[in-house]
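**Student:** no sequence on hand, only this structure:
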């Protein structure tokens, strides 16, 4: 069973443990398909070589690329010897996220795998890390790898927004659940649906005396539970694997992931960019920073990559 036939794994030459590569190799062994090990390199000293001739500058660039290709070949030797179909791609680019997205657009990769770590919240708002750029702009699904293993008979969480009537949310719910079921079959895991719903707005309860917060909360909970049940029934997911919880998604999803010791969370992301991303942020990004398991982020079906438009 092959879910992703053409996978790009992003390597990090600054770390000894290549957890993204380890995960990509594990996935390839389970499902087959082609894997491309990708590395974006750039030497800032190159900017200081303007006094050199064009040929000399090109020779310097190619020497750096060749060195990284040799490093990658050695790293991948055991896997290629075992018969896995692995290609190597080293590119020269001073913006790693653009190099990754460009590779996806040019070679039609259907999954990007990258290692990630916690990001400082304030810095994330001012200087968007490479992970966030890839998450927002990459047109194909992105698997961000953390430390949690993929055990047999584990748990996979599909985060849905079942209470919304907006078409893009409905479409994303279907994509998230379908992909979660495919991954669960591959990993011999259970799929759990999680839906967060907002609590009673405090300002309304204070400003409107006749407002009944208990009734509001009960109505909101019932609406979301009914919506999740309809979704679960469509995909034959048992009621005990459905979780409708009050709170913000960035609080609810990580808490449930810890309780279930989940190996993966699947979440839809609209890929907000620009000022709105800096000020408002994306739910997926807030969730990812609080998880210690892998996150598979999926875009809407009609997502248009901003780099493709430019």
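**Tutor:** Perfect, I can see it now. Computed from a predicted structure; not experimentally measured. Numbering: from 1, shown residues only.

**Student:** alpha carbons only for contacts and neighbour counts from here, please
**Tutor:** Will do.

**Student:** give me the residues contacting stretch 156-175.
**Tutor:** 176-177, 180, 184, 189-197, 223-224, 227-228, 231, 253, 257, 262-268, 298-301 (Cα atoms under 8 Å, 6 or more residues apart in numbering).

**Student:** buried ones from the residues you listed, can you make that a ChimeraX selection?
**Tutor:** Per 16 or more other Cα atoms under 10 Å, the buried members of these correspond to this ChimeraX selection:
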select :176,177,180,184,189,190,191,192,193,194,195,196,197,224,227,228,231,253,257,262,263,264,265,266,267,268,298,299,300
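
**Student:** strands - which of the contacts of stretch 156-175 land there?
**Tutor:** Counting by DSSP state E, those place 190-197, 264-268, 298 in strands.

**Student:** take the one below as the second:
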């Protein structure tokens, strides 16, 4: 009922993404919200898009706004990679599902979860990866804990075969999702970008707003990089 306190200002620090990050750090903002307009393919092939740089280097969650559609009553899609079971991924999965759950609760919407699994390989040393059915069962079993914690029925859990950067936009389209929550795990500045660039690749193809999260240790690392400038 009291609304929000809003301030406006102008700033510039070398380039767009560094300007946003500098203001975010100076103001102690816990979320960056930015309109996303896709670059044309030729420009993207020659230059790293500013929004990709923002996703890589911003030390807080980033919400890329792509549509004018309201979130109220809509489907919320949380994308996780349960095939990676290390502590960093498990922590990030929990954060992604929790954010998705909170958004769905506030928007009175429905939370869906997707995880892509690899194709079966008869030559695999692990019998669990020789058949599609056993791979899917393994992935579904890995989802049981957060299914129970956040009351996600099997019908809202999408475990499908194929590359994540193709499956996530497809399921988002099928659900007409209002927002997709996705995570990034790879450190920047070490010859790599974001988890196989999945977050960057799907940014242009998703037909929803996109909330991108990072683990706490990566946020700490990025804050250190900003402080060194």
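**Tutor:** Thanks, I have it. Just so it is clear, the model here is predicted, and its values are computed rather than measured.

**Student:** what's the TM between chain one and chain two?
**Tutor:** In this superposition the chains share a TM-score of 0.87, using TM-score structural alignment, normalised by the length of structure 2; 224 aligned residues with a Cα RMSD of 2.7 Å.

**Student:** just flag the most distant two among the ones in strands among the contacts of stretch 156-175 of structure 1.
**Tutor:** 190 and 197 (22.9 Å; Cα to Cα).

**Student:** show me the helices in structure 2, by range?
**Tutor:** Using DSSP state H, the helices of structure 2 run over 16-27, 41-46, 50-57, 87-106, 132-142, 144-150, 164-175, 198-205, 216-228.

**Student:** tabulate those (a markdown table), appending distance to residue 1 of structure 2.
**Tutor:** Formatted as a markdown table, these follow (distance: least, Cα to Cα, whole Å):
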| stretch | distance to residue 1 of structure 2 |
| --- | --- |
| helix 16-27 | 24 |
| helix 41-46 | 43 |
| helix 50-57 | 33 |
| helix 87-106 | 15 |
| helix 132-142 | 41 |
| helix 144-150 | 29 |
| helix 164-175 | 32 |
| helix 198-205 | 34 |
| helix 216-228 | 33 |
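
**Student:** distance of residue 118 of structure 2 from residue 225 of structure 2?
**Tutor:** Distance of residue 118 of structure 2 to residue 225 of structure 2, given as Cα to Cα, to the nearest Å: 35 Å.

**Student:** repeat that for residue 89 of structure 2.
**Tutor:** Counting by Cα to Cα - residue 89 of structure 2 and residue 225 of structure 2 are separated by 22 Å.

**Student:** hang on, the earlier thing: distance to residue 6 of structure 1 for the ones in strands among the contacts of stretch 156-175 of structure 1 - can I get that in TSV?
**Tutor:** TSV is the format used below for those (distance: Cα to Cα, whole Å):
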residue	distance to residue 6 of structure 1
190	25
191	24
192	27
193	28
194	29
195	31
196	33
197	36
264	20
265	21
266	19
267	21
268	21
298	16
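
**Student:** outside of the helix or strand harbouring residue 206 of structure 1, which residues touch it?
**Tutor:** Element membership of residue 206 of structure 1 [criterion: DSSP states H and E] is helix 202-207. Residues lying outside helix 202-207 of structure 1 but in contact with it, judged by Cα under 8 Å, 6+ apart, are 211-213.

**Student:** from those, pick the one nearest residue 85 of structure 1.
**Tutor:** Taking Cα to Cα as the measure, residue 85 of structure 1 lies nearest residue 213 of these, at 58.2 Å.

**Student:** thought the closest one was touching residue 220?
**Tutor:** No - between residue 213 of structure 1 and residue 220 there is no contact under Cα atoms under 8 Å: 10.3 Å.

**Student:** list the contacts for the aligned partner of residue 176 of structure 2 in structure 1?
**Tutor:** Counting by TM-score structural alignment, residue 176 of structure 2 lines up with residue 261 in structure 1. Applying Cα under 8 Å, 6+ apart to residue 261 of structure 1 gives the contacts 154-155.

**Student:** on that earlier part again, closest one of the contacts of helix 202-207 of structure 1 to residue 67 of structure 1?
**Tutor:** Among those, and counting by Cα to Cα, the member closest to residue 67 of structure 1 is residue 213, at 64.3 Å.

**Student:** before we move on, back to that, residue 89 and residue 225 of structure 2: which is more packed in?
**Tutor:** Applying other Cα atoms under 10 Å to residue 89 of structure 2 and residue 225 shows that residue 89 carries more neighbours, namely 20 against 14.

**Student:** gap between that one and residue 224 of structure 2?
**Tutor:** Distance of residue 89 of structure 2 to residue 224 of structure 2, given as Cα to Cα: 22 Å.

**Student:** and for residue 181 of structure 2?
**Tutor:** Taking Cα to Cα, one finds residue 181 of structure 2 at 25 Å from residue 224 of structure 2.

**Student:** now do residue 74 of structure 2
**Tutor:** Taking Cα to Cα, one finds residue 74 of structure 2 at 37 Å from residue 224 of structure 2.

**Student:** more crowded one of the two?
**Tutor:** Neighbour count, other Cα under 10 Å: between residue 74 of structure 2 and residue 224, residue 74 has more, with 19 against 12.

**Student:** center of structure 2 - which residue?
**Tutor:** residue 182 (1.5 Å; Cα atoms, centre = their mean).

**Student:** ok, that residue touching residue 212?
**Tutor:** Yes - between residue 182 of structure 2 and residue 212 there is a contact at 5.1 Å, judged by Cα under 8 Å.

**Student:** give me the common contacts of the two.
**Tutor:** Residues touching both residue 182 of structure 2 and residue 212 (Cα under 8 Å, 6+ apart): residue 199.

**Student:** give the contact list for whatever residue of structure 1 lines up with residue 25 of structure 2.
**Tutor:** For residue 25 of structure 2, the aligned position in structure 1 is residue 105, judged by TM-score structural alignment. Contact partners of residue 105 of structure 1, counting by Cα under 8 Å, 6+ apart, are 139, 308.

**Student:** where's residue 105 of structure 1 relative to residue 238 of structure 1, distance?
**Tutor:** Plainly put, residue 105 of structure 1 is 38 Å away from residue 238 of structure 1 if you go by Cα to Cα.

**Student:** same question for residue 64 of structure 1.
**Tutor:** From residue 64 of structure 1 across to residue 238 of structure 1, the span is 54 Å (Cα to Cα).
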